[in-house]
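Q: next come a sequence and a model predicted from it.
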Amino acid sequence: MHIQEWLETVPAIAVYLLVGGVIGLESLGIPLPGEIVLVSATLLAATQDHINPYVLGACAITGAVVGDSIGYLIGRKGGKPLLAWLGRKFPKHFGPHHVATAERSFQKWGMWAVFVGRFIALLRIFAGPLAGVLRMPYWKFLIANVLGGIVWAGGTVAVIYSVGKVAEEWLKKFSWLGLVAALLFGLGSFVVMRIKAKKAAAAQDAEEKAARPENEAVAAE
């Protein structure tokens, strides 16, 4: 079976549920490739008429908003011990450096950290739970959460779908290339964010090492 024919057999409801579920779980605080899934599904919608981009965007937005809200409630109930537990279970994603970076963003930007965090892989995972842990007023969180979900998920679908439609004929002939390109794009974004996170962690380590002699000198006095 040609890949184009196989793609036509994929039920639209399965795509909608997959997108909403993965983005919702990522927003909840579980490290998942939500952006990769959203971009791939949108490119698929651009070549398959049975997948409605408006429904796809609505599912992505719903997953983002609901997932973040549940993450907020979990963070508010669990508090700092929750972050400590997550740090032990998932040190690569919830280590002290990651938490410290996210906390600094929240202290500096407040509710806008929730909005901007939707566009940054690290903060996208942290935003909901950390806003709850820091006891941000829910009405502020909800406004930033909804606006961020609409702009990020809706904007991503609109842009990627438009690009896909422009190249629709090319994508239909080489659909597998389109999917590979989408995956590479998503993986590239993920790798870039990982590199930035490692650089931030290294910088934090350097700051802590530089501060130790000062602290030891003060203690000695």
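A: In hand now; what should we look at?

Q: switch to C-alpha atoms for all contacts and neighbour counts from now on
A: Noted.

Q: in which helix or strand does the nearest residue to residue 112 once chain neighbours are set aside reside?
A: Excluding the flanking residues, the one nearest residue 112 by Cα to Cα, 6 or more residues apart in numbering is residue 144, at 6.5 Å. In the assignment (DSSP states H and E), residue 144 maps to helix 138-149.

Q: how about the strands in this structure?
A: For the chain, strands defined by DSSP state E do not occur.

Q: residue 37 and residue 54, how far apart?
A: As for residue 37, its distance to residue 54 is 16 Å (criterion: Cα to Cα, to the nearest Å).

Q: the two: which is more packed in?
A: residue 37 (19 against 13; other Cα atoms under 10 Å).

Q: so what's the spatially most central residue of the chain up against?
A: With distances taken as Cα atoms, centre = their mean, residue 124 lies nearest the centre of the chain, 3.9 Å away. Neighbouring residues of residue 124 by Cα atoms under 8 Å, 6 or more residues apart in numbering: 26-27, 114, 117-118.

Q: contact partners of stretch 130-145?
A: Outside stretch 130-145, the residues touching it (Cα under 8 Å, 6+ apart) are 65, 68-69, 71-80, 102-103, 106, 111-112, 114-115.

Q: buried only: go through the residues you listed for me.
A: Among the contacts of stretch 130-145, those buried by neighbour count (16 or more other Cα atoms under 10 Å) are 65, 68-69, 71-76, 79, 102-103, 106, 111-112, 114-115.

Q: one more to weigh against that first structure:
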Amino acid sequence: MEFANEPIFQWMSQFAYQPGMVYAGLIAMMALSAVGFPLPEEVTLISVGILAFMGAHPAHFPPPYEGAPVVNVHTAAIIAFTAVVASDTLIYVIGRVFGRKLLYHPRVHKFFPEHMMKRVEEWTHKYGAYACGIFRFTPGLRFPGHLACGMLRYPVWKFLVIDGIAALISVPTQIYLLAHYGEPILKYLRQFKLVLFGIIGLLVIYFVAKKIHQRWAARAASR
């Protein structure tokens, strides 16, 4: 694994032997993603998968000391799945308890423009409870979508089943994919790392600029 000597991978490998920190960060990022934090949860899941791959190959990514604990792929997958479903359910419960007055509260509504809310309403009316699963695969609509599912009082068990199945399909699979097939993927990342970092940088700038624009538009509309 020639790419193992790359500075970026050497820097990342130190976290492969800090499972407690990684698991705590995983829970925090899954919760933040559920409430609309402008960093796709896929970035976190892929990063954890890479760390699990590194921990499974100590010959190429040496531990700080012999017997150091590693990021375990099965533990990470279970924690990620549980954190995602728990976060989604919390948003659902908030929507069920506080209803439309929360979703359309000025401080909440300014983060979700009218066209976004219109799409949420269209999907919930068109697909019913199955919209719970659709929102799981739609990063920008997860938070308002799960709030809407709660507001419409879809049965809790139905929300848990549909959201759980969607999360089971999308969440652990990304971690397992990177953990087991990390070598060819990391080689690819090494070859295109500048392009990758450039794309990530542009995405971050886009999300930040979008949020700033939405705030300005909301302030202008309220005047």
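A: It's in. Because the structure is predicted, anything quoted here is derived from the model rather than measured.

Q: quick one: TM-score?
A: Once superposed, the chains reach a TM-score of 0.70 (TM-score structural alignment, normalised by the length of structure 1), with 188 aligned residues with a Cα RMSD of 3.5 Å.

Q: just to revisit the earlier point, which of the contacts of residue 124 of structure 1 ranks first by neighbour count?
A: Highest count within those by other Cα under 10 Å belongs to residue 27, 32 neighbours.

Q: distance of residue 18 of structure 1 from residue 215 of structure 1?
A: 50 Å.

Q: who has more neighbours, those two?
A: residue 18 (19 against 10).

Q: nearest residue to residue 196 of structure 2 in space, please, no chain neighbours.
A: residue 189 (7.3 Å).

Q: I'd like to know how far the one you found sits from residue 183 of structure 2.
A: 10 Å.

Q: equivalent analysis for residue 207 of structure 2, please.
A: Following Cα to Cα, the distance that separates residue 207 of structure 2 from residue 183 of structure 2 is 30 Å.

Q: who has more neighbours out of these two?
A: residue 183 (17 against 14).

Q: if I look at the more buried one, how far off is residue 201 of structure 2?
A: 24 Å.

Q: now swap in residue 102 of structure 2 and tell me
A: Taken as Cα to Cα, the span from residue 102 of structure 2 to residue 201 of structure 2 is 33 Å.

Q: swap in residue 208 of structure 2?
A: For residue 208 of structure 2 relative to residue 201 of structure 2 (Cα to Cα), the value is 11 Å.

Q: what is the equivalent residue in structure 1 for residue 45 of structure 2?
A: Using TM-score structural alignment as the criterion, residue 45 of structure 2 maps onto residue 38 of structure 1.

Q: burial count for that match?
A: Applying other Cα under 10 Å, I find that residue 38 of structure 1 has 27 neighbouring residues.

Q: quick one, what contacts it?
A: Contacts of residue 38 of structure 1 (Cα under 8 Å, 6+ apart): 19, 60, 153, 156-157.

Q: which pair in those residues spans the largest distance?
A: For the contacts of residue 38 of structure 1, the farthest-apart pair by Cα to Cα is 19 and 156; their separation is 12.6 Å.

Q: neighbour-wise, which of the two wins?
A: In this view residue 19 of structure 1 and residue 156 are compared by other Cα under 10 Å, and residue 19 has more residues nearby, 28 against 18.

Q: separation between the counterpart of the more buried one in structure 2 and residue 157 of structure 2?
A: In structure 2, the residue paired with residue 19 of structure 1 is residue 26, using TM-score structural alignment. Noted for residue 26 of structure 2: a distance of 25 Å to residue 157 of structure 2, by Cα to Cα.

Q: now do stretch 176-189 of structure 2: distance to the chain's middle.
A: 19 Å (Cα atoms, centre = their mean, to the nearest Å).

Q: same thing with stretch 29-38 of structure 1?
A: That offset, for stretch 29-38 of structure 1, works out to 6 Å (Cα atoms, centre = their mean).

Q: equivalent analysis for stretch 37-51 of structure 2, please.
A: 6 Å.

Q: in the lengthiest helix in structure 2, what counts as buried?
A: Longest helix in structure 2 by number of residues (criterion: DSSP state H): helix 193-222. Using 16+ other Cα under 10 Å as the burial criterion, the residues of helix 193-222 of structure 2 that qualify are 211, 214-215, 218.

Q: what is the nearest of those to residue 109 of structure 2?
A: The closest of the buried residues of helix 193-222 of structure 2, once distances to residue 109 of structure 2 are taken by Cα to Cα, is residue 218, at 8.7 Å.

Q: which one is that closest one nearest to, not counting chain neighbours?
A: Looking at residue 218 of structure 2 with Cα to Cα, 6+ apart, the closest residue is residue 110, at 5.6 Å.

Q: ok, that neighbour - contacts?
A: 214-215, 218.

Q: now with 10 Å, please.
A: Going by Cα atoms under 10 Å, 6 or more residues apart in numbering, residue 110 of structure 2 touches 103-104, 211, 214-219, 221.

Q: trace residue 147 of structure 2 over to structure 1, please.
A: By TM-score structural alignment, residue 147 of structure 2 lines up with residue 129.

Q: from residue 79 of structure 1, how far out is that match?
A: 9 Å.

Q: and for those two, which residues touch both?
A: Between them, residue 129 of structure 1 and residue 79 share the contacting residues 73, 135, judged by Cα under 10 Å, 6+ apart.

Q: residue 66 of structure 1 is in contact with residue 22, isn't it?
A: No: Residue 66 of structure 1 is not in contact with residue 22 according to Cα atoms under 10 Å; the separation is 11.8 Å.

Q: residues that sit against both of those two, list them.
A: With Cα under 10 Å, 6+ apart as the test, residue 66 of structure 1 and residue 22 both reach residue 28.

Q: among these two, which residue is more densely surrounded?
A: The neighbour comparison of residue 66 of structure 1 against residue 22 (other Cα under 10 Å) goes to residue 22, with 24 against 21.

Q: run a quick neighbour tally on the nearest residue to that one once chain neighbours are set aside.
A: Taking Cα to Cα, 6+ apart, and ignoring the residues beside it in sequence, residue 22 of structure 1 has residue 34 as its nearest neighbour in space, at 5.7 Å. Counted with other Cα under 10 Å, residues neighbouring residue 34 of structure 1 total 25.
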